[in-house]
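Chemist: pasting the structure only:
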């Protein structure tokens, strides 16, 4: 039995095909989200990677910002539910999920069965999200993937105090004009994201094990800073960026068994 989950985000589209509800058969990611042809591309790519056709799929569930406009799905499901299912599938010991996406940040507290006990979200401000890191990387004229390398090499991280992306951008420009060490500046940017996310997490209540999902989980500068801010280890979930799509594929399997 093959089920497919598609997570249509603000900046990316991800697909996961699950075999018999137990094994990840294929995954795909396209850097184009809702309102683009990214979802269709991700769908075609994952089928090709799995060596399957649309007729082989038993059920499709869509999640993410663009889930309500994706007509190829059999059902839709909230991001919170799908991320909870995906992370719990990867790490059943997880009790707190920190997910930093392109446009929002979510903290989900799980019970012993992987159900949602509580959650909080920041979807009103770009600060503390992947978008914030994208803006800062653009300002520093480096790929966002390079932020981790610089952050982990810092000796004295700069403090970025502004809670608004626009004002934080001005702070970074000011620091650049003073020839501040790049590693220390990038570490300050990562610490800024971690500080905002940690405040969100404390509102939900922290229970170990704490897992991080979403694309920003791949930035170990942010992940390490979060561990320091929360004073507990924060671990990256395997295939962190695919947790919404994986959870949707699991939900699809549960629909047909």
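Modeler: Arrived safely. Computed from a predicted structure; not experimentally measured.

Chemist: going forward, measure contacts and count neighbours with C-alpha atoms only.
Modeler: Fine.

Chemist: to the chain's geometric centre, what's the distance from stretch 42-49?
Modeler: Relative to its chain's centre, stretch 42-49 lies at 21 Å (Cα atoms, centre = their mean, to the nearest Å).

Chemist: do the same with stretch 100-116
Modeler: The answer for stretch 100-116 is 10 Å, by Cα atoms, centre = their mean.

Chemist: If you count neighbours, what's buried in it?
Modeler: Neighbour counts using 16 or more other Cα atoms under 10 Å place 100-110, 114, 116 of stretch 100-116 among the buried residues.

Chemist: try stretch 179-190
Modeler: Neighbour-count burial for stretch 179-190, with 16+ other Cα under 10 Å as criterion, is recorded at 181, 182, 183, 184, 185, 186, 187, 188, 189, 190.

Chemist: And stretch 123-130, by the same measure?
Modeler: Residues of stretch 123-130 classed as buried under the neighbour-count rule (16+ other Cα under 10 Å) are 126, 127, 128, 129, 130.

Chemist: Please produce a markdown table containing those, extended by distance to residue 143.
Modeler: Below are those laid out as a markdown table (distance: Cα to Cα, whole Å):
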| residue | distance to residue 143 |
| --- | --- |
| 126 | 19 |
| 127 | 19 |
| 128 | 18 |
| 129 | 16 |
| 130 | 13 |
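
Chemist: which one among the residues you listed gets closest to residue 239?
Modeler: Nearest to residue 239 among those: residue 130, at 16.7 Å, using Cα to Cα.

Chemist: In addition, the following structure is provided for comparison:
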């Protein structure tokens, strides 16, 4: 049987197909204004990769901000639980997860089965999210995916004092006008983001092992800064793209929920 998970976030949408507890295929796109459109497009893409149709999918679970509106999903599960489930699949030792999303960030604590134990979300400010990095990249005139490599070339991090994304962009423009390098500013931005994320760590605590999920987890500079401020190693998720972890967790939940439904139906048949 094949199970699907689709994750519609504020910046990107991902879809994952799982068969026999292994990833069959995955896809990701930039979100469209309508979450249903985003989910449909990313699911169509992953089905196209495999030559499958929706009729071939035994069960689909949606997650993310638009999860309750996806018409082809049988169930929806919070992105917090899905990131926990997906990260645990990728690395069974993981117990703490920092998920830096486009609109918010979360610290998630899970048990040995990958089930949610506790979590905390950042305050309603983009300075601790992927949108913060996106704004800085736009100021530099580069794609956000290039920001991490730029920061790794920095020699001396420029302190970023503003906690507002808009003000930070003005600060960055002023620093550039003063002759400061993009590399040093980018490194300062990474440290600023990691410092804001660490506020959740101080309040909730961490368990070994720690991993990062979401698109920002691909930013090596941010990951290094998280290790620096938390004094914890960020462990690898192996070959699994950290950006698809939410959709992967949703697909894994789809498998569990489908099995429970089959068991429920079997019990009803016995009674009848």
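Modeler: Cool, got the structure. Bear in mind that the values here come from a model prediction, so they are computed numbers and not experimental data.

Chemist: export the buried residues of stretch 179-190 of the first structure to JSON lines and tack on distance to residue 59 of the first structure?
Modeler: Formatted as JSON lines, those follow (distance: Cα to Cα, whole Å):
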{"residue": "181", "distance to residue 59 of the first structure": "52"}
{"residue": "182", "distance to residue 59 of the first structure": "48"}
{"residue": "183", "distance to residue 59 of the first structure": "47"}
{"residue": "184", "distance to residue 59 of the first structure": "48"}
{"residue": "185", "distance to residue 59 of the first structure": "47"}
{"residue": "186", "distance to residue 59 of the first structure": "43"}
{"residue": "187", "distance to residue 59 of the first structure": "43"}
{"residue": "188", "distance to residue 59 of the first structure": "45"}
{"residue": "189", "distance to residue 59 of the first structure": "42"}
{"residue": "190", "distance to residue 59 of the first structure": "39"}
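
Chemist: Please narrow the residues you listed to those residing in helices.
Modeler: 182, 183, 184, 185, 186, 187, 188, 189, 190 (DSSP state H).

Chemist: how about the nearest residue to the residue most central in space within the first structure, chain neighbours excluded?
Modeler: The geometric centre of the first structure, computed from its C-alpha atoms, lies nearest to residue 214 (Cα atoms, centre = their mean), at 1.5 Å. With Cα to Cα, 6 or more residues apart in numbering as the measure, residue 241 is the residue that lies nearest to residue 214 of the first structure, at 4.2 Å, once sequence neighbours are left out.

Chemist: Surely that neighbour touches residue 212?
Modeler: No: using Cα atoms under 8 Å, residue 241 of the first structure is not in contact with residue 212; the gap is 9.7 Å.

Chemist: Grab the longest helix from the second structure for me.
Modeler: When secondary structure is assigned using DSSP H, the longest helix within the second structure turns out to be helix 245-271.

Chemist: what's the offset of that helix from the middle of its chain?
Modeler: Taking Cα atoms, centre = their mean, the mean C-alpha location of helix 245-271 of the second structure is offset from the chain mean by 24 Å.

Chemist: do stretch 85-95 of the second structure as well
Modeler: Distance, stretch centre to chain centre, for stretch 85-95 of the second structure: 14 Å (Cα atoms, centre = their mean).

Chemist: Could you do stretch 189-207 of the first structure as well?
Modeler: Its chain's C-alpha centre lies 14 Å from the corresponding centre of stretch 189-207 of the first structure when counted by Cα atoms, centre = their mean.

Chemist: circling back: contact partners for the residue nearest to residue 214 of the first structure?
Modeler: Residues counted as contacts of residue 241 of the first structure (Cα atoms under 8 Å, 6 or more residues apart in numbering) are 213, 214, 215, 217.

Chemist: what does it align to in the second structure?
Modeler: Residue 241 of the first structure maps onto residue 243 in the second structure when the alignment is built from TM-score structural alignment.

Chemist: Distance-wise, check that match relative to residue 41 of the second structure.
Modeler: Residue 243 of the second structure is 17 Å from residue 41 of the second structure, where distance means Cα to Cα, to the nearest Å.

Chemist: again with residue 192 of the second structure
Modeler: When Cα to Cα is the yardstick, residue 192 of the second structure and residue 41 of the second structure sit 35 Å from each other.

Chemist: The two: which has the busier surroundings?
Modeler: In this view residue 192 of the second structure and residue 41 are compared by other Cα atoms under 10 Å, and residue 192 has more residues nearby, 24 against 20.

Chemist: nearest spatial neighbour of the more buried one, skipping sequence neighbours?
Modeler: Leaving aside its chain neighbours, residue 192 of the second structure sits nearest to residue 160 (6.2 Å; criterion: Cα to Cα, 6+ apart).
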